[in-house]
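J.: Here is my input, please return the structure:
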Amino acid sequence: MERKEDEDANAPGASERSSRATRGPCRERLGAFLRRNLVVILTVSGVLLGVVLGMALRSARLSRTHVSYLAFPGEMLLRMLKMLILPLVVCSLVSGAASLDARSLGRLGGIALSYFLATTLVASTIGVALAFAVRPGVGAGALNGPAPALEGMGARKETADSFLDLARNLFPANLVAAAFRTYTTDYKMVAVGNLSNGTVTYQKVPKGVETDGMNILGLVLFAIVFGVALRKLGTEGEELIRFFSSFNEATMVLVSWVMWYVPVGITFLVASKIVEMEDVLLLVTSLGKYIFASILGHVIHGGIILPLIYFGFTRKNPFSFLSGLIAPFTTAFATCSSSATLPSMMKCVEENNGVDKRISRFILPIGATVNMDGAAIFQCVAAVFIAQLNDVQLNAGQIFTILVTATASSVGAAGIPAGGIITIAIILEAIGLPTNDLSLMLAVDWIVDRTTTVVNVEGDALGAGILHHLSQKDLGKRQGVLVGELTEVWAEPTADALAEKEETLSLVTREKLDVVTAAGGSDEKEDEFF
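T.: Next comes the predicted model:
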């Protein structure tokens, strides 16, 4: 028998059949990997192709008109992503807030805000420390000359008015207008004094104006409160909760379709930016230390600090978690917009990393609005850079002011390209530095803003992963509590009664009810977070 097996093994063609059998599973695994990661591969390839295309077209010296034509496919991508932001933020937050009870919502929101503020404060500290270590403004006095005015700055805005605007935008006077307009303070000069004897002085008086741009803060707060209110209505609010949940699911389907266009749009976005670059060597030579300090801060915070925080809470490999987010990171790098990256981030966090939808769709929109770790780093580096540029020695009080102001003002930073540049003005005003040097930041913002956005969205994603882990951990501690509550509410439910209840209950309530039905109303298991 053994001799027969040896003969079969030594028979002609046996080794070939064995190699084919080995190649079969390998091909299947390779095919499955390519199908699973096709969008990621195409997106990364789009960035590389955009670099090659942009470098090839630089020698053609295209006019501004031709560059705008080149950027058109990328512009269409940004318009698609921005189109999805409003329904995604509002519907996901309404359904997410309605799916959690008040105690769970309060605990979840408290942990999220604590995480956001703590990581942003750490990021600000890293930015200040690196700026003093690298000293990017020392020896760059040649840059401190007449500079073009910073477009869109207007009158110098008082620090107090900046924070008052933040509070005002939390409560928009017109909810419809908040979808495309935001409140900001402008100033007008009013004549005061004794006009009869010619003694006239002028006083700067603040006045409110509406500017273009979605008021994300106001929409986020309204959506959360509205979702809680719908939950309080009980069965009367279930129809509307189901409407927002369905709307949200339909929006995610649209996101999955747009994701297939992302590689094309990114290719032309990157190519057009490279063609627009003027003398990159001159910029890197003059502002190289500023760029180095900012990007090094992003690498330290995004590559070391945030993964360590994730590991400390979850005891899981953070880089395995981040490996499922290559597509949104690539989108963030190409678009420089946290808000535009939100749709793809939400999809990948749920599908690739298994984060519960009720966590991701509640936390990620808030994080895209208030969590700006990358922005805090480069804002602190920029503030110290401008101080060194003007030979201003910062004292301990001013350094503390930079840390606190950068942490607080990053909450109001717009999740759009170059959104953090305007926010730096708040920090400079707080420590008494001139804002005219901000035009230097704009010259290299297109470089720094890419790593800034990647770190911003990485912090949001890891925060969602931490909250998912903590909610699962809390589930183990309070196992069976909600089942007991449900048993009290629906004592001895009949099959018909359960079927009738299931028709009118929300997604979360139905999940609880399914567990009770499966367990016969007595098993100590449930499928809710808290």
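J.: only C-alpha atoms for contact and neighbour calcs from this point on.
T.: OK.
J.: can you pull out the strands in the protein?
T.: Counting by DSSP state E, the chain forms strands over residues 181-192, 201-212, given from the N-terminal end onward.
J.: mind checking how far the first one is from the chain centre?
T.: This means strand 181-192. 31 Å (CA atoms, centre = their mean, to the nearest Å).
J.: between it and strand 201-212, how big is the angle?
T.: For strand 181-192 against strand 201-212, the angle between stretch directions is 170 degrees (axes from the mean of the first three to the mean of the last three CA atoms, to 10 degrees).
J.: circling back: distance to residue 93 and mean neighbour count added to the strands of the chain, as CSV?
T.: Rendered in CSV, the data for these read as follows (distance: least, CA to CA, whole Å; neighbours: other CA atoms under 10 Å):
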stretch, distance to residue 93, mean neighbour count
strand 181-192, 20, 16
strand 201-212, 23, 12
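J.: Minimum distance to residue 416: which of the ones you listed has it?
T.: strand 201-212 (12.4 Å; CA to CA).
J.: name the helices or strands packed onto that closest one?
T.: Strand 201-212 makes packing contacts with strand 181-192 when contacts are defined by 3 or more CA pairs under 8 Å, 6 or more residues apart in numbering; DSSP states H and E.
J.: got the contact list for the strand it packs on?
T.: For strand 181-192, the external contacting residues (CA atoms under 8 Å, 6 or more residues apart in numbering) are 155, 157, 161-162, 165, 168-169, 200-215.
J.: One more sequence to fold, the one below, so I can look at both together:
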Amino acid sequence: MEKPRASQNGYLEAGEAAAEARRPGRRLCRPRACGRFLRRHCLVLLTVSGVLLGVALGAGARRLRLSRAQVARLAFPGELLLRMLKLVILPLVVCSLVSGAASLDTRSLGRLGGIALAYFALTTLGAAALAVALGFIVKPGLGAGALNANALRLDDALPTAKETVDSFLDLARNLFPSNLVVAAFRSYATDYKMIIRNTTVGNITFEKIPVGTEIEGMNILGLVLFALFLGVALKKLGPEGEELIRFFNSFNEATMVLVSWIMWYVPLGIMFLVGSKIVEMEDVVLLVTSLGKYIFASILGHIIHGGIILPLIYFAFTRKNPFSFLLGLITPLTTAFATCSSSATLPSMIKCIEENNGVDKRISRFILPIGATVNMDGAAIFQCMAAVFIAQLNNFDLDAGQIFTILVTATASSVGAAGIPAGGVLTIAIILEAIGLPTNDISLILAVDWIVDRTTTVVNVEGDAFGAGILHHLNQKEMKEKEPELSEVYVEAVPNCKAEAETSPLVMHKDQALATSSPSSTDLESKESVL
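T.: Modelled structure (predicted):
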């Protein structure tokens, strides 16, 4: 006897339901699922495709022997992308920090800020120590003493050598800009002027005098500090500051809408950015063979720190899969690889970490702008590796005190490193001056900066993202711990409310009135029996 297809309650059996799902009619859902997957990850796929197409475009264009003017025209769509991303940095940083600081209470703001600064400092210091250790293991500068800028036909301009004390004083000056409007497009830097002192017959003494100047480049450090204090001040005002807080919130949301529009142009811009950079390479074989050990050591440090250490730190705090967290950030990581700018990656990072990874807006818009300014794990690896490389290049043995100086100086100077392409190179001179090494070999670092700077930026923004994820987890954990306390308070308050209701004369009068107006069942039965 054939077994009936339906059970007694009208539903299919479990095995038959699975067989029904495998029927040809059910296969029609697979194209729909693929369509939903493509719609959901369309931007990610387009961004990765843009990088691959850019490599192919650059490889094909190299055979055409383009002139410098033609290469500049080829890079024009990518230049537009950078300009659009930099356009929204100022309103995004200021508005997100003001609204983020104003949305958190003072205790939470101080706690989260302290955890964030500790995370940034420890990860950057660990990255610097990793770079120094790899430098002594790989020895990238050993046997490369014959290298010089003339042999490699380098004509890059060297950064101005600056004393270490003046560099840290400039960092403090930029924290407190004298003009907020000027800070939006200029930052403070110390320059030097040579004057003649004690002139005698046949004896001339020159003295170097520090002179303050303004250089091109947004002073993000000063804007970040101002926005934080402004948000806290608006929170302290109470109702009087609510309207201004709503203004910054609306401004921030409108900026994120602009960012979502710009993101659809990212694949096209990335394609031309990568392609034009490949065309600009003159003799990549010579650079890779001569500086291959330095490139290998730097990228290896970025892989170890970004692929092992940072995920382990995230897993230790959250007990969640760090690579699934990174999977939702493919678009900003690809943007970081193509643009070499952590500041330009900030808009897409905020958008993706909120929508794909579910990080609280108050956390992401508070910590990511700060991280893009002060958290430079990749730059610390790059700078320390460059310092060890130049020391080995000049047969200079580093002692324990100089190694400690490299670690501390790299960690501190990475805070003031500009979030722009080749921004970390400018701070290498600070480290070299601190340990007494010449700065004329920085041109070798500049020659391969376009290679190493891409993985540097990826590690920088990855560290910011993991920091936001850790803070979001800790904040959610604290909120869950507070819920039982609130429920206990609520349970204790319920009997008190009932007791007050029972002793209220008004309620008692109402109950008595209801009792007298509605006869009981026993009264009705007695009346029936009497009748």
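J.: Now the TM-score, please.
T.: Overlay of the two chains. TM-score (TM-score structural alignment, normalised by the length of structure 1): 0.87; 476 aligned residues with a CA RMSD of 2.1 Å.
J.: quick revisit: for the strands of structure 1, which one sits closest to residue 131 of structure 1?
T.: Nearest of the strands of structure 1 to residue 131 of structure 1, taken as CA to CA: strand 181-192 at 30.5 Å.
J.: what range in structure 2 does the closest one sit on?
T.: Residue correspondence for strand 181-192 of structure 1 in structure 2, counting by TM-score structural alignment: residues 186-197.
J.: Quick check: the matching stretch compared with structure 1, mean distance?
T.: Once superposed with structure 1, the aligned residues differ from stretch 186-197 of structure 2 by a mean of 0.7 Å; criterion: mean CA distance after the TM-score superposition for structure 1.
J.: And for stretch 458-471 of structure 2?
T.: With the two structures superposed, stretch 458-471 of structure 2 lies on average 0.2 Å from its match in structure 1, counting by mean CA distance after the TM-score superposition for structure 1.
J.: Kindly name the residues of structure 1 that line up with that stretch.
T.: Residue span in structure 1 matched to stretch 458-471 of structure 2, by TM-score structural alignment: 454-467.
J.: What of stretch 125-144 of structure 2?
T.: Against structure 1, the aligned range for stretch 125-144 of structure 2 is residues 121-140 (TM-score structural alignment).
J.: same question, stretch 94-109 of structure 2
T.: Stretch 94-109 of structure 2 corresponds to residues 90-105 in structure 1, going by TM-score structural alignment.
J.: in that stretch, what counts as buried?
T.: 90-100, 105 (16 or more other CA atoms under 10 Å).
J.: With stretch 66-82 of structure 1 instead?
T.: Neighbour-count burial for stretch 66-82 of structure 1 flags 67, 70-75, 77-78, 80-82 (criterion: 16+ other CA under 10 Å).
J.: now swap in stretch 440-452 of structure 1 and tell me
T.: 440-442, 444-445, 448-452.
J.: List the ones among the residues you listed that fall in helices.
T.: Using DSSP state H to define helices, the subset of these located there is 440-442, 444-445, 448-452.
J.: any idea how far the aligned partner of residue 323 of structure 1 in structure 2 lies from residue 472 of structure 2?
T.: Under the alignment defined by TM-score structural alignment, residue 323 of structure 1 is paired with residue 327 of structure 2. Computed with CA to CA, to the nearest Å, the distance linking residue 327 of structure 2 and residue 472 of structure 2 is 17 Å.
J.: Quick check: the two most widely separated of the ones in helices among the buried residues of stretch 440-452 of structure 1?
T.: Across these, the two members that end up farthest from each other (CA to CA) are 440 and 451, 18.0 Å apart.
J.: which position in structure 2 aligns with residue 391 of structure 1?
T.: Under the alignment defined by TM-score structural alignment, residue 391 of structure 1 corresponds to residue 395 in structure 2.
J.: so who does that match touch?
T.: residue 145.
J.: likewise residue 394 of structure 1?
T.: Neighbouring residues of residue 394 of structure 1 by CA under 8 Å, 6+ apart: residue 387.
J.: now it: how far from residue 47 of structure 1?
T.: Residue 394 of structure 1 sits 41 Å away from residue 47 of structure 1, going by CA to CA.
J.: Likewise for residue 176 of structure 1?
T.: Note on residue 176 of structure 1: its distance to residue 47 of structure 1, by CA to CA, is 37 Å.
J.: For the corresponding residue of structure 1 for residue 288 of structure 2, which non-adjacent residue is closest in space?
T.: Residue 288 of structure 2 maps onto residue 284 in structure 1, with residues paired by TM-score structural alignment. Using CA to CA, 6 or more residues apart in numbering and skipping residues adjacent in sequence, the residue nearest residue 284 of structure 1 is residue 291, 7.6 Å away.
J.: mind listing what the one you found touches?
T.: 284, 444, 447-448.
J.: Which of those residues sits closest to residue 516 of structure 1?
T.: Closest to residue 516 of structure 1 out of these is residue 448 (53.0 Å), distances taken as CA to CA.
J.: Report how many residues lie close to residue 227 of structure 1.
T.: 25 (other CA atoms under 10 Å).
J.: Run through the helices of the stretch 1-150 of structure 2 in chain order.
T.: According to DSSP state H, counting those that start in this stretch, the stretch 1-150 of structure 2 carries its helices in the segments 14-21, 29-40, 42-62, 68-74, 76-87, 89-103, 106-138.
J.: quick check: the shortest one aligns to which part of structure 1?
T.: Helix 68-74 of structure 2 falls opposite residues 64-70 of structure 1 when the two are matched by TM-score structural alignment.
J.: Mean distance between that stretch and structure 2 after superposition?
T.: Here the mean offset of stretch 64-70 of structure 1 against structure 2 after fitting is 0.4 Å, by mean CA distance after the TM-score superposition for structure 1.
J.: How far off centre is that stretch?
T.: On the basis of CA atoms, centre = their mean, the separation between the geometric centre of stretch 64-70 of structure 1 and that of its chain is 29 Å.
J.: all helices of the stretch 151-300 of structure 2, in order?
T.: If you assign secondary structure with DSSP H, counting those that start in this stretch, the helices in the stretch 151-300 of structure 2 sit at 164-175, 180-183, 220-237, 242-263, 266-280, 284-290, 292-304.
J.: Same list, the buried residues of stretch 90-105 of structure 1, but as TSV with distance to residue 349 of structure 1 please.
T.: As requested, the buried residues of stretch 90-105 of structure 1 are exported to TSV (distance: CA to CA, whole Å):
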residue	distance to residue 349 of structure 1
90	19
91	18
92	14
93	16
94	19
95	18
96	15
97	19
98	21
99	19
100	20
105	20
